[in-house]
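A.B. asks: attaching a predicted model along with its sequence, questions to come.
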Amino acid sequence: MHNIPKVKMGIVAVSRGCFPLELSRSRLQRVLAACRQSKIKVIACKTIVRTDAEALKAAQEMIAEGVNAATIYLGNFGPEAPIAILAERLGMPCMLCGAAEESKADLLGGRGDAYCGMLNASLNCGLRQVRPYIPAQPVRLPEEIVPLIKDFMTIARVIIGVRALKIFSFGPRPEDFYACHAPLAPLYRLGVEGMENSELDLLQRYQAAGSRRQEIAAIAQDMADELGPGNCFPRKLKALAQFELALLSFLKDNLGARSFGVFANKCWPAFQPAFGFVPCYVNSRLARRGIPVACEVDIYGALSEYLAQLAVQQPVTLLDINNTVPQDIEITDFRGASRADIFMGFHCGNTPSCHLLPGYKMHYQLIMRRNLEPDSAPNISCGTLEGRLVPGPLTLLRVQSTLDGELHGYLAEGQILDVDPVSFGGIGIIAIPQFNRFYRHILLEKQFPHHTACAFEHSGRMLFEALSLLKIDPIHTPRQAGDRYPTENPFAD
């Protein structure tokens, strides 16, 4: 997938001076053999770290190899200070893990005590304000280290991607849309860069792209091929293609020192009269190629989408947590939720076609048409991608600044139901167990906005670890029945 980093994993073995060096070396070789068998590519450091000098040497070696994430492997007790120095000097996502004892036949000369050494290594990292990833069960046999490395590659990809991200925004928030407020300081603390622009900048870029006729024609043809019979307004394709070209060229020209980019763009109310269309379909196409475009200048929505995309390596979308489901829509399987827990996830038309059922179409935005051209045929309100969300698993994610500039977030896993929502837009009926309580005591109580990023698989496990490493705290999740939220009335039925 485009617009995400490739993780190049290194592994460094460490050894405490009073333990046999060969114990760490031989255990490392067994981990490497297990990685090869599982086709997990790792680059082994030639230096086994025992001292602070060797920590610096190993860090230089790994950086020279182009490694951007590292597994620090305690083949025995390990040297606590050099471990922390190594993690600090690497300056990249690091995982601490260690070797479990393998047989009762070798608990004299071959006992490594990594279980004990992990405690000291963790403490020393804390003293130096280094934050490594430590798995739930970090001391394992060689073949059991492999899935830890595989998981860590996902977590590292999220960290690396965020630290190389630039969010481009166009325009201020629409009037009376305070929910999309975006304090910049928390973004900078994450390592995210931003570039705020006027809608006039976007209009000028769009107009300048008009001379690139061959490229516009090729994009318009690609749109027609994607839409097929759902191309309800073919006359709009040229303008939409020109807009897509304008956004892509702006991204290319303005990444600067950053490697990856996403957008948070204003899309109403002045946009339609100025550009002559709504941009939702173009937003969906960019999202499909790995460039999320958050609606309504939702900068933290764009960040949330990108976090989800980094975890799943698939296109994502932004949805409104939008409306309740009428009782007369028949549902026979709530997938572990209750009727009170279901809702419709909706947006005007920005969801990539790969996540919509066959029959999607490029249409007009019903609400905008009512306001902008109620008495004429659809024109400037055209440009949405409408269809039902593909049934299946999903993860909802939002990272947001609080009103006092601290980062918090939420994660929730559920299902898109195979039920017709009987409505417009990119839309689906979503079931998340215990969501009714989560909605009241987290989303409302903690003042989260109405936009949520949506990944189309269950990815909460890896995202929780990545958000924790990014120091996003708290990370709210739905509580099980009987586990009350602090604001839940203990005397209520």
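C.D. replies: Okay, I see it.
A.B. asks: C-alpha from now on. contacts and neighbour counts both.
C.D. replies: Noted.
A.B. asks: which residues of the stretch 251-400 of the chain fall in helices?
C.D. replies: 271-275, 280-288, 299-312, 366-372 (DSSP state H, counting those that start in this stretch).
A.B. asks: list the residues that contact residue 395.
C.D. replies: Contacts for residue 395 (C-alpha atoms under 8 Å, 6 or more residues apart in numbering) come out as 411-414, 454-460.
A.B. asks: putting a second one here so we can go through both:
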Amino acid sequence: MKKLKLGYAPTRRFTFSAEDAFKYKVQIRKQIESFGMDIDIVDLEGLNPEGLLYDDHMNADLITQRFKEEEVDAVFFPHCNFGTEDTVARVGKALGKPVLLWGPRDEAPLEDGMRLRDTQCGIFATGKVLRRFGVPFTYVTNSWVNDPVFERGFTNFIAAANVVRQFKSLRILQIGPRPASFWTMICNEGELLERFGIEIHPITLVDIQSRSKKIESSGSSELLEVIDYIKEKLDVSEVTEGDIRRIAALKVAMKSYAQETHSSAIAIQCWSSLQEAMSIMPCLANAILTDEQIPVTCETDIHGAITSIIVQAAAMNEHPTFFADITVRHPENDNGELLFHCGNFPVSLSVEQKPRLRKHFLFDDHAPGTHEGEIRGGSMSIARFDGDHGDYSIFLGRAKGIQGPYTRGSYVWVEVNDWPLWEEKLVKGPYVHHSVGIHANVIPAIYEACNYIPGLTADPVDPTEQEIQSWLRGSDLVRKTSASTHA
């Protein structure tokens, strides 16, 4: 996947110190590079002698042209002094990309009473003009360049922008129709395309069966690599060599279709026609692909696949997701719940040195292909994109792993803040029993991303919307600083 490209457009105004603005342009660039994010930065160097956006009407066209030619995914307008609000707004409007607005705190006035920058005042002006132009934007509290709240806000914005760019170019490979009895998996393909630009590329189970058989008999290097991976990472004592080869061939076939169709995620009808046709379950193949950042959802869950991409992108594609049923309450912990699926959680998340490759324990055919075992706990984010009657939202909540009884399949027991509240929200909808988890805090990034996706509403249960906003403002950091000062 290509790196996210950030347009860097530091701005100043002629009435304040050009020298100080240039100094801060350099300092801010060094600071954001120190955050260690794997992004490309496109700046304004060469467009004018200063590499700054200032009150020159030609500036807006030149800057817009550069950022469009470089195909930036988001743009950052740090105010190095008061800034030039009209040019910022023109560029932001022309690009139509996520916008970050921030400026470094102003130093004390000079001894003669003069002020060099008035950055905060300029931010107020730009915020108003961006609203006039109808440009949605993210704002980070006016703070020092090395302040933790700036790092928090900047990195969260980049993650949000990554969600937006992947959501708006989303294509899902659909392998087979939904299981007939799973009405919960009904989705409106036309509406997803019209509302969000999300494309579905359908193929049949016959297509995947045919390609898998060709790969199985080919002895290709990719097939052999997957076979070696399965034998190295899993306990395969309960299955045959033929089973392993068919599972590996299915994985290779699914990936090849995803690459050919430029699909970011896959939704597959995992039962029961596939078992009858190929004598395997696809669970382990799903798990391996999900570990490779091509998330696969079960039971042709299109909305689940969309959720997976949102969650994965919010973690900057640095962590694998896991696709789970929200299944049963913990037998002893009233805020505990079982996240489970038949055997599709990424192998990298397993707590066992060699999780078992087994036959399915629910279906009569007991076809092999389920990767079973508990995955690691710790802090997690749980999400679900869904909708009905033309309204779409994304459920967001925090969970942490806890001890719980053994169960078959891939699983983890978690504890949440208020399970009855979660249950009520999930039952009343528009959500279903499927969710996506990740071992990362992606909730603030997804919340912010929804500001740039018309028609999608963030629906957080924990933390609340007010708590997310407070965290983004850095109110907790202000309280710590204030307490330390008073102490």
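C.D. replies: Okay, I see it. The model shown is predicted, which means the values in this text are computed figures rather than measured ones.
A.B. asks: would you pull the TM-score for this pair?
C.D. replies: The TM-score (TM-score structural alignment, normalised by the length of the second structure) is 0.85; 449 aligned residues with a C-alpha RMSD of 2.5 Å.
A.B. asks: most neighbours per residue, which of the helices of the stretch 251-400 of the first structure?
C.D. replies: Stretch with highest mean neighbour count among the helices of the stretch 251-400 of the first structure: helix 299-312 (a mean of 28; mean count of other C-alpha atoms under 10 Å).
A.B. asks: now the aligned residue in the first structure for residue 323 of the second structure. Nearest residue, chain neighbours left out?
C.D. replies: Using TM-score structural alignment as the criterion, residue 323 of the second structure maps onto residue 318 of the first structure. Nearest residue to residue 318 of the first structure in three dimensions, chain neighbours excluded: residue 453, at 4.6 Å (C-alpha to C-alpha, 6 or more residues apart in numbering).
A.B. asks: make sure that neighbour is indeed in a strand.
C.D. replies: Yes - counting by DSSP: H, G, I helix; E, B strand; the rest coil, residue 453 of the first structure is located in a strand.
A.B. asks: settle this for me: it is touching residue 316, isn't it.
C.D. replies: Yes - using C-alpha atoms under 8 Å, residue 453 of the first structure is in contact with residue 316, at 7.3 Å.
A.B. asks: overlap in contacts, those two.
C.D. replies: In contact with both residue 453 of the first structure and residue 316: 305, 308, using C-alpha under 8 Å, 6+ apart.
A.B. asks: which of the two has more neighbours?
C.D. replies: The neighbour comparison of residue 453 of the first structure against residue 316 (other C-alpha atoms under 10 Å) goes to residue 316, with 32 against 26.
A.B. asks: check contacts around the more buried one.
C.D. replies: 287-288, 292, 305, 308-309, 351-352, 453-456.
A.B. asks: with residue 198 of the second structure instead?
C.D. replies: Shown in contact with residue 198 of the second structure (C-alpha under 8 Å, 6+ apart): 167-172, 192.
A.B. asks: matching residues in the first structure for the helix or strand harbouring residue 87 of the second structure?
C.D. replies: Residue 87 of the second structure belongs to helix 85-95 when elements are defined using DSSP states H and E. The aligned range for helix 85-95 of the second structure in the first structure is 80-90, by TM-score structural alignment.
A.B. asks: give me the mean deviation of the matching stretch from the second structure.
C.D. replies: By mean C-alpha distance after the TM-score superposition for the first structure, the fitted stretch 80-90 of the first structure averages 1.8 Å away from its aligned residues in the second structure.
A.B. asks: gap between that stretch and the chain center?
C.D. replies: Averaging C-alpha positions (C-alpha atoms, centre = their mean, to the nearest Å) puts stretch 80-90 of the first structure 28 Å from its chain's average.
A.B. asks: what's residue 119 of the first structure aligned with over in the second structure?
C.D. replies: Match for residue 119 of the first structure (TM-score structural alignment): residue 124.
A.B. asks: quick one, helices of the stretch 101-250 of the first structure?
C.D. replies: With DSSP H, counting those that start in this stretch as the criterion, the stretch 101-250 of the first structure has helices spanning 114-127, 142-163, 185-190, 199-209, 213-227, 237-254.
A.B. asks: which helices and strands does the fourth one pack with?
C.D. replies: Using 3 or more C-alpha pairs under 8 Å, 6 or more residues apart in numbering; DSSP states H and E as the contact test, the elements touching helix 199-209 of the first structure are strand 165-170, helix 237-254.
A.B. asks: which contacts among the contacts of residue 198 of the second structure does the first structure share?
C.D. replies: Counting by both residues aligned by TM-score structural alignment, their matches' C-alpha atoms under 8 Å, the members of the contacts of residue 198 of the second structure that carry over to the first structure are 167-172.
A.B. asks: got a markdown table for the residues you listed, with distance to residue 406 of the second structure and neighbour count too?
C.D. replies: Supplementary listing: those in a markdown table, determined by distance: C-alpha to C-alpha, whole Å; neighbours: other C-alpha atoms under 10 Å:
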| residue | distance to residue 406 of the second structure | neighbour count |
| --- | --- | --- |
| 167 | 36 | 21 |
| 168 | 40 | 13 |
| 169 | 40 | 14 |
| 170 | 37 | 22 |
| 171 | 37 | 23 |
| 172 | 34 | 24 |
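A.B. asks: among those residues, which two are most distant?
C.D. replies: 168 and 172 (12.1 Å; C-alpha to C-alpha).
A.B. asks: follow-up on the earlier one: so which of the helices and strands packed on helix 199-209 of the first structure is the most surrounded?
C.D. replies: strand 165-170 (a mean of 24).
A.B. asks: in the second structure, spot the strand with the most residues.
C.D. replies: strand 391-402 (DSSP state E).
A.B. asks: and that one, which residues are buried?
C.D. replies: By neighbour count, with 16 or more other C-alpha atoms under 10 Å as the criterion, the buried positions of strand 391-402 of the second structure are 392-402.
A.B. asks: stretch 1-10 of the second structure too?
C.D. replies: Neighbour-count burial for stretch 1-10 of the second structure [16+ other C-alpha under 10 Å]: 4-10.
A.B. asks: restricted to strands, list the residues you listed.
C.D. replies: Going by DSSP E, the strands hold 4-8 from the buried residues of stretch 1-10 of the second structure.
A.B. asks: what's the closest of the helices of the stretch 251-400 of the first structure to residue 97 of the first structure?
C.D. replies: helix 299-312 (21.4 Å).
A.B. asks: so what touches that closest one?
C.D. replies: 4, 154-155, 157-158, 161-162, 167, 169, 180, 182, 262-264, 290, 292-294, 315-318, 397-401, 451-455, 457, 459, 462-463.
A.B. asks: and that helix with helix 280-288, angle?
C.D. replies: 40 degrees (axes from the mean of the first three to the mean of the last three C-alpha atoms, to 10 degrees).
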